[in-house]
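In: This is a predicted model, with the sequence first.
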Amino acid sequence: MKKIKSKIISSGRALPLDIVTNKEILKTINSSEEWIETKIGVRERRFANGKENASSLGIKAAKQCLEKANIEADSVEAIVVSVGCPDNFGASTGSLIKAALGIKSCSVHDITAGCSGFIFAMRIADSYIVSGMYKRVLVIGTEILSIALDKYDRSTYPYFGDGAGAVILEYTETSEGFQGFYIGSDGSGNDVITNLAGGVKNPISFDSIMRRDCCLKMNATAVWKFATKIFPLCVNRVLEESGYSLNDIDFVISHQSNERMIKHCMNALNLPLEKTAINIQRYGNTASASVPILFSELMDSNVFKKGDLVVWVAFGAGLSYGSALYKF
């Protein structure tokens, strides 16, 4: 009996129009272009303007997927969206995207798992397909982090950017597709990347706004310590559980958190930098959108060939972490 898997049939991405350089960032923080480029690896990032939001970027990325796959929107049976800053707290971002795509009937829901969210979303979509529930699922990571940033905070403002990426997963009985996943979360690090107000526990108030408690807070040192341990662990675990080894890897698609961090982790795994790609210099850290944005760029550049074994890895707020193994 053939094993059912999910495979990617297309990918897409969308970036805001406004490009924000380090020179502009430095208008409100005490730092330097050299520090930002050396310590983080970012030269510029995209910030959404007043007309762009999580759903609008997600819609653009989704339409790209549909066009590349040459399929009708109505053939999509489910939509899973990873989003940290949704348009509102009523209708899900997935529901807004579904309506804009003109899909009459399909399952939609959002998930929140920080920068690891897209890996989690793909795991859910893969489970839908492998279980036989659906045969075609649209997965989107869309983030508008700029709205949550404190422009006076050096520990967050230079790091992040906005964007969206998407893939369409489809049923397959061939050898290609997802070979395995490894996901988890360490709740002891809930306060490492967070905001102090804006939820039900601490609603927005005049005082919280004045203290900038609604803005994203990040302990960069703690993130580094966590990520440099969990990145290699995630890569090794998904390989082991799928019956492969480091020697089998052709490429690593990493969350674009920090250029130095990615290079450090690749070195820790004894993998050459030629087996990964970095685009944080152009987009900053786009949270759960970073992995699908990078993947879409790589697909458009025809980087992968049949038989290639690729590891996806991400980590973020929660502290969450996840990896996926994919065979072309």
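Out: Nice, thanks for sending it over.
In: going forward, measure contacts between C-alpha atoms and count neighbours the same way
Out: Noted.
In: secondary structure element for Ser11?
Out: Ser11 belongs to strand 5-14 when assigned by DSSP states H and E.
In: which residues sit against that strand?
Out: The set of residues external to strand 5-14 that reach it, using C-alpha atoms under 8 Å, 6 or more residues apart in numbering, is 57-58, 60-66, 68-69, 126, 129-130, 163-174, 176-179, 292-293, 295-296, 299.
In: Ser242 reaches Gly180, doesn't it?
Out: Yes. With contacts counted by C-alpha atoms under 8 Å, Ser242 reaches Gly180, the gap being 5.7 Å.
In: quick one: which of these two has more around it?
Out: Shown here are Ser242 and Gly180; by other C-alpha atoms under 10 Å, Gly180 has more neighbours (21 against 16).
In: which SS class is the more buried one?
Out: With DSSP: H, G, I helix; E, B strand; the rest coil as the basis, the three-state label of Gly180 is strand.
In: and the longest helix for this structure?
Out: Longest helix in the chain, counting residues (DSSP state H): helix 220-242.
In: So which residues make contact with that one?
Out: Against helix 220-242 from outside (C-alpha under 8 Å, 6+ apart): 155, 179-183, 192, 245-246, 261, 264-266, 268-269, 311-316, 321-325.
In: Overlap of the contact sets of Ser242 and Gly180?
Out: In contact with both Ser242 and Gly180: Leu325, using C-alpha under 8 Å, 6+ apart.
In: so where do the helices sit in the stretch 1-150 of the chain?
Out: 22-25, 33-39, 54-69, 93-101, 117-130 (DSSP state H, counting those that start in this stretch).
In: let's bring in a second model and compare:
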Amino acid sequence: MSLPRLGNHGKKITLGLFFCIIILVIGVSSVMSNEKSLKNSYWLVFSVDNALADIRVNGVSVFKNSEAEEASESQPIAHLLTNGKNIVTFNFLAAIAKNNTLYINDYAKKDFFMAARIDVSGENGSESIDIGYIDFNNDKYESVEKSLKHVSFNPVGSNVQVKQIGQIEKSQFITYFGQKFDSFKVDYEVNITNDNFRELRWRNASSININDPDIKKKVINKYKDLRQFISNNDGSSYVKEFYDGWDNTAYVYGLGSGDDFVKEVDARNPNKIGEGLQFNKFDYSEDEYTFEVTYDSKLVRLLPAPIAWEEYRISVQPVFYFDKDMNIHAASIVTD
């Protein structure tokens, strides 16, 4: 089965990716936090082929290949983890792209696979802990005990243990263009002990019903507020909205405080994000935008990104959560 063309959204560059680059550049020169440093670094290493794949850590998308491109990458994830139970989700569907068109057929399933592991390095040396490996065999998707490193499958490390939760089940894949496809998903529980993580702000967030008009309105209005901050170059309000996330990111990478991070990325001048490009219009309609809800209905965002410049060449993609009083906050800026 062939599907509609992927669209004319152009080459997408997320602000989150820009931040990751900044993180690597400023590194050790920043002032260290007074809090205890993390004992280990944690990197998610993954590989996918012939797939639409979305890999989430505690509800936040770390990788999404909305154009079914082959990928083998690694991403730092310490800022998305906590001591105790963490959930890594594989959301996927066999697909292949040719001439800007997606195809979902038996040929796509022929070479389909996706797999991920966590590489940990620190006080106990370096370890690789397998999360999961999805293959297509005997007319169905299977989670198999196979290592991405082509060694013996190993789901246990010194302070990390992984186990699959339940079976592969039906789900929905939403591309960053807002297209919807029937898909499959499987969750893995990643238990981590004895490190100096901060508590995830959205771990105890309120679950939401995205069909509730009041919830939709709050999400839409939050995007409008952020767009207004950028249009007016209201750096104080923009920084306040994302400060907790930036402070947490700076902490886990040993970059000092959120203030150091804000200074390095010049976040107090948000209109520089898409400097020289036309700011896209945003008029919400159900035909143009799709709500993506993850993490037991605790995280939500709109796709395609309402904060974008010139056919999504650059975009800012915040994920939001609701506190117990149903006030909405930005949990993270995703890098997919």
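Out: That came in fine, so what should we check first? This is a predicted model, so every value here is computed, not measured.
In: care to give me the TM-score?
Out: Once superposed, chain against chain, the TM-score is 0.25 (TM-score structural alignment, normalised by the length of structure 1); 150 aligned residues with a C-alpha RMSD of 7.0 Å.
In: quick check: angle from the strand holding Ser11 of structure 1 to helix 117-130?
Out: Relative orientation of strand 5-14 of structure 1 and helix 117-130, computed by axes from the mean of the first three to the mean of the last three C-alpha atoms, to 10 degrees: 140 degrees.
In: from the contacts of helix 220-242 of structure 1, which would you call buried?
Out: Neighbour counting with 16 or more other C-alpha atoms under 10 Å marks 155, 179-183, 192, 261, 265-266, 311-316, 321-325 as buried within the contacts of helix 220-242 of structure 1.
In: re the thing from before, among the helices of the stretch 1-150 of structure 1, which is the most enclosed?
Out: Mean neighbours per residue, mean count of other C-alpha atoms under 10 Å, is largest over the helices of the stretch 1-150 of structure 1 for helix 117-130, with a mean of 24.
In: Does anything pack onto that one? Which helices or strands?
Out: Applying 3 or more C-alpha pairs under 8 Å, 6 or more residues apart in numbering; DSSP states H and E, one finds that helix 117-130 of structure 1 contacts strand 5-14, strand 78-82, strand 136-143, strand 163-172, strand 177-185, strand 309-316, strand 320-327.
In: Put together JSON lines for the ones you listed, with distance to Glu34 of structure 1 on each row.
Out: Supplementary listing: these in JSON lines, determined by distance: least, C-alpha to C-alpha, whole Å:
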{"stretch": "strand 5-14", "distance to Glu34 of structure 1": "28"}
{"stretch": "strand 78-82", "distance to Glu34 of structure 1": "33"}
{"stretch": "strand 136-143", "distance to Glu34 of structure 1": "27"}
{"stretch": "strand 163-172", "distance to Glu34 of structure 1": "24"}
{"stretch": "strand 177-185", "distance to Glu34 of structure 1": "34"}
{"stretch": "strand 309-316", "distance to Glu34 of structure 1": "25"}
{"stretch": "strand 320-327", "distance to Glu34 of structure 1": "30"}
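In: out of the ones you listed, which comes closest to Arg46 of structure 1?
Out: strand 163-172 (7.3 Å; C-alpha to C-alpha).
In: Give me the helices and strands touching the closest one, please.
Out: For strand 163-172 of structure 1, the elements it packs on are strand 5-14, helix 54-69, helix 117-130, strand 136-143, helix 290-300, judged by 3+ C-alpha pairs under 8 Å, 6+ apart.
In: Lys185 of structure 2 contacts Phe173, correct?
Out: No. The pair Lys185 of structure 2 / Phe173 is not scored as a contact, 9.2 Å apart, by C-alpha under 8 Å.
In: Mutual contacts of the two, please.
Out: Common neighbours of Lys185 of structure 2 and Phe173 (criterion: C-alpha under 8 Å, 6+ apart): 91-92.
In: If we go by neighbour counts, what in the longest helix of structure 1 is buried?
Out: Buried-residue list, helix 220-242 of structure 1, by 16+ other C-alpha under 10 Å: 223, 226-228, 230-239, 242.
In: do stretch 119-132 of structure 2 as well
Out: Applying 16+ other C-alpha under 10 Å to stretch 119-132 of structure 2 flags 119-120, 127-132 as buried.
In: Redo the residues you listed as CSV? Include secondary structure and distance to Ile21 of structure 2.
Out: As requested, the buried residues of stretch 119-132 of structure 2 are exported to CSV (DSSP: H, G, I helix; E, B strand; the rest coil; distance: C-alpha to C-alpha, whole Å):
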residue, secondary structure, distance to Ile21 of structure 2
Asp119, strand, 20
Val120, strand, 21
Glu127, strand, 25
Ser128, strand, 24
Ile129, strand, 25
Asp130, strand, 26
Ile131, strand, 26
Gly132, strand, 28
